[in-house]
Each structure stands twice: as C-alpha cells, then as structure tokens.
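S.K.: give me coordinates for this.
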Amino acid sequence: MTPRTERQPQMSVEEFEQLERHAPETVWLEFINGKVQVKSVPDGNHSEIYMWLLERCMQLRPDLRLHPERGLRTEAYRRGRARADGVLVPKGSLKGRGEWAEADGVLMAVEITSHDSDTNRRDRVEKPDGYAAAGIPVYLLIDRDECAVVVFNQPEGGRYRHEEKLPFGATVRLPEPVNITLDTEPLKEFAD
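M.R.: Predicted coordinates for the structure are as follows:
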C-alpha cells in the first residue's frame, strides 16, 4: 500500500484554487490530503456554538480575534487548503492576507462538527493532522455527535502529541498560547 503522503493528488493546488474561486457561493470546498472535499454549510446550532465561542474569546482575550470560515494553507509543505470554522489570531494579523493564508500566527483552529457522512474522517482525523503539520499550536474540536470538546496541542512531526477529550459541561482549559478557560455547560443546549 502506498503511504498517504505519496498518493497522487486529484489535481494541483493551483487547479483547486481556481475551481474554488468559481464554485457557487452555496458550496464551500476544501483540498485535504490531495482530494477535493465539500464542506457542509453550517446549521443554526453550529452557528450558535460559534457565536458562544466568539463571545468567550472576546471577553477573555480582547487582544485576539476569532475569524469565521477562514481559508488556511495546511498539511506538509502547505499543499492542503482547509476552511476552518474559526481561527484565533492576534488582533490585526490577517490584514493583507489572501483567501488561503499561511497558518503562521494562527494560535488556534476551531472545527464544530456537522451532521454529515464526512465529519469523522474530516474533523477528527484529517484536519488535526493538517493543522498540526501547519504548526498551529491548538486545535479545538467541538464534537456535537460525541457531546464533547477535544483539545489538541503540542504539534510535532505532523501530529498533535497531546489530546484531551472532555464532555459538554466540563471546564476546558485551552493551553498556551491561547490561555483561555471555558465553561462548556452552555454547549449542552446545542448538542442536537
């Protein structure tokens, strides 16, 4: 079997970016592990969870900004293109950056699971690896199917060395450089 890193991509990154530029506004595309993937458009509970996290970040770290649906260059050699549900960055650090920005300066990537058939592979397997390979210090997965929050950190060699999974309702500490503590009790309301 050919290792994952040696598989031939469906197309070049440049071809993907051209395809993505011409996709209808109702379709969000990503390029993960050399394959084009369609990202689900968020439902209401997904949006409410994002707003909850945005409010917490603004209250606890006013020096940072949580930007929605941000395109990032990920994976080894930045050959992937992931559209994170949110990226936490220092205020003003996205100024002048294009649609698919380098991940340098991103403190945390956020994904909120959708109820689709690709969630397990995309959000729980491929994106952690892509974000770790890009050197993003923290990956926060809000997993509605599992009613859990998963914090990944300590990226090294294309993987996160540390992963902590806690149920909705637990107090979750997002490690440095994020340094935020979240009371996740409100997430129980949006588990459906």
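
S.K.: from here on, contacts and neighbour counts on C-alpha atoms
M.R.: Fine.

S.K.: secondary structure element for the closest residue to residue 38 other than its chain neighbours?
M.R.: With sequence-adjacent residues excluded and distances taken as C-alpha to C-alpha, 6 or more residues apart in numbering, residue 38 is closest to residue 29, at 4.7 Å. For residue 29, the host element (DSSP states H and E) is strand 28-32.

S.K.: before we move on, what about residue 149?
M.R.: strand 148-156.

S.K.: now what about the strand holding residue 29, what contacts it?
M.R.: The contact list for strand 28-32, computed with C-alpha atoms under 8 Å, 6 or more residues apart in numbering, reads 13, 16, 20, 23, 36-41, 75, 80-83, 126-127, 130.

S.K.: can you tell me the closest non-neighbouring residue to residue 168?
M.R.: Closest to residue 168 by C-alpha to C-alpha, 6+ apart is residue 148, at 5.0 Å.

S.K.: what about the one you found, distance to residue 185?
M.R.: Distance of residue 148 to residue 185, given as C-alpha to C-alpha, to the nearest Å: 11 Å.

S.K.: what of residue 19?
M.R.: Residue 19 sits 40 Å away from residue 185, taking C-alpha to C-alpha as the criterion.

S.K.: again with residue 58
M.R.: For residue 58 relative to residue 185 (C-alpha to C-alpha), the value is 18 Å.

S.K.: check which element follows the longest helix seen in the chain along the chain.
M.R.: The residue-count maximum for a helix in the chain (DSSP state H) belongs to helix 44-60. Later in the chain than helix 44-60, the nearest helix or strand by DSSP H and E is strand 64-74.

S.K.: alongside the first, I'd like the structure of this one:
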Amino acid sequence: MAVMTTERPQMELDQFRGIAMAAEREDVVLEFINGRIGVKPVPDGDHGEIIRWVSKRCMQHRPDLWLYAEQGLRVDRYRGGHAKPDGALARDGAFAGQGEWADPEPVLMVVEVTSYDSDTRQRDRIEKPVAYAEAGIPVYLLIDRDAGAVTVHSEPNDGRYESIATLAYGHEVVLPDPIGVTLDTEELKRYAR
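M.R.: Next up, the predicted model:
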C-alpha cells in the first residue's frame, strides 16, 4: 500500500541564499530555520541602541567576551537551519575562519530584540528558543519590546530551555553561568514605544 504525504518539500539552502541576497537590498532580513524562510524588518534605531546597551554591559563585566552582531549560526544540526541572531556572545576570535554560517558551539548567549512586525511572536518567542536550545546555546536573552520585558532562557535540555524567567523593564535580570552578569534594565524604558 502506497502512503501519500501532503508535506511540501523544504527549500534548499542555495535557493534561500539567492533570495536572501536580493532581500538585503530591501528593508527586510531573511533567516532560514527548519527549512522555512523567516522575514524580519531591518532594525530601527532603538533596536540598535538596545544591542549597544547589551554589548556595553557584557563588556563591562566580562571583557573576555564580545557580542557579535548578526553572526550567522547553524542552529539546527539535524535539519540544516540557519539564523542570524541580533547578537551572539562568545570569546574574542570565536568565529575566525568559519565563514557565513558558524558552528554555535562557542556561543555562550544569543540575544534577540523583537521587531514591530507580525512574525515576531512566532519567530522570536516560539521558533528561536527551540532552535537555540537544540543547538546547545546556554543562554537565550530575548528583549521583548512589545511586552516591555526581558526573558532569559537557560539550561538547554532535549531541544528546550528548562529555565525561563521574564521580568519587566526596570528590574535586575541575572544572566546565569556561563555569563554570570546582572543587568539593570531600567535604561531599556528609554527605548520602549
């Protein structure tokens, strides 16, 4: 007996790369996660300020680390997914010689700042935590501008983060080991709409 499937074939990585290069000339950035294209708008000024803020705070407490902006990562070892987080915290030189899509192994934390678009819920709050946990990235920091809150995902295990803590802007947020930094998020209120 033949089994019929209704699944559509996933896009090939080379097809995605061609589309992504064309999109970079527009006002969107594309990502390829689990065989699907994700689209996010080009970051605005407040988005950039939030990344600067995270980078500065991490460097103040951990000068041995660097927040690499938009570093491509192979986030899903089993299905060929690729993502460009807003920031990837790793030791200096961690991505030397790796090319466009780096191994996530040296990444201690990824940072995402939500965009004001319709896909941010699915992309940043549902798909990326799974992809980053599957990749074994110890900490996923989500700065959620819609909610005015910061969510710290940690303790990746079996494709999910065991610990998830969300606090509103203005609270102190602990980035657990291997980061070991506490962030006072009061300044994030300046970048809220």
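
S.K.: TM between them?
M.R.: Remark: TM-score between the superposed chains equals 0.91 [TM-score structural alignment, normalised by the length of structure 1]; 187 aligned residues with a C-alpha RMSD of 1.7 Å.

S.K.: can you give me the strands for structure 2?
M.R.: 28-33, 36-41, 65-69, 73-76, 81-83, 87-91, 109-113, 139-144, 149-157, 160-168, 172-175, 181-184 (DSSP state E).

S.K.: JSON lines for those strands, including mean neighbour count and distance to residue 7 of structure 2?
M.R.: Below are the strands of structure 2 laid out as JSON lines (neighbours: other C-alpha atoms under 10 Å; distance: least, C-alpha to C-alpha, whole Å):
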{"stretch": "strand 28-33", "mean neighbour count": "20", "distance to residue 7 of structure 2": "17"}
{"stretch": "strand 36-41", "mean neighbour count": "17", "distance to residue 7 of structure 2": "13"}
{"stretch": "strand 65-69", "mean neighbour count": "21", "distance to residue 7 of structure 2": "35"}
{"stretch": "strand 73-76", "mean neighbour count": "24", "distance to residue 7 of structure 2": "20"}
{"stretch": "strand 81-83", "mean neighbour count": "22", "distance to residue 7 of structure 2": "18"}
{"stretch": "strand 87-91", "mean neighbour count": "22", "distance to residue 7 of structure 2": "33"}
{"stretch": "strand 109-113", "mean neighbour count": "24", "distance to residue 7 of structure 2": "30"}
{"stretch": "strand 139-144", "mean neighbour count": "25", "distance to residue 7 of structure 2": "31"}
{"stretch": "strand 149-157", "mean neighbour count": "20", "distance to residue 7 of structure 2": "28"}
{"stretch": "strand 160-168", "mean neighbour count": "15", "distance to residue 7 of structure 2": "25"}
{"stretch": "strand 172-175", "mean neighbour count": "17", "distance to residue 7 of structure 2": "40"}
{"stretch": "strand 181-184", "mean neighbour count": "16", "distance to residue 7 of structure 2": "44"}
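
S.K.: list the contacts of stretch 72-87 of structure 2.
M.R.: Here stretch 72-87 of structure 2 has contacts from 31-35, 51, 67-71, 100-104, 110-113, 131-132, 134-135, using C-alpha under 8 Å, 6+ apart.

S.K.: and that stretch, end to end?
M.R.: So stretch 72-87 of structure 2: terminal residues 10 Å apart, C-alpha to C-alpha.

S.K.: next one: stretch 97-116 of structure 1
M.R.: One end of stretch 97-116 of structure 1 to the other measures 31 Å (C-alpha to C-alpha).

S.K.: roughly how far out does it sit from the chain middle?
M.R.: Centroid separation for stretch 97-116 of structure 1 versus its chain: 4 Å, with C-alpha atoms, centre = their mean, to the nearest Å.

S.K.: what's the answer for stretch 149-167 of structure 1, then?
M.R.: 13 Å.

S.K.: ends of that stretch, what's the gap?
M.R.: 6 Å.

S.K.: again, but for stretch 167-183 of structure 2
M.R.: With C-alpha to C-alpha as the measure, what separates the two termini of stretch 167-183 of structure 2 is 11 Å.

S.K.: and what of stretch 133-148 of structure 1?
M.R.: Counting by C-alpha to C-alpha: the opening and closing residues of stretch 133-148 of structure 1 are 24 Å apart.
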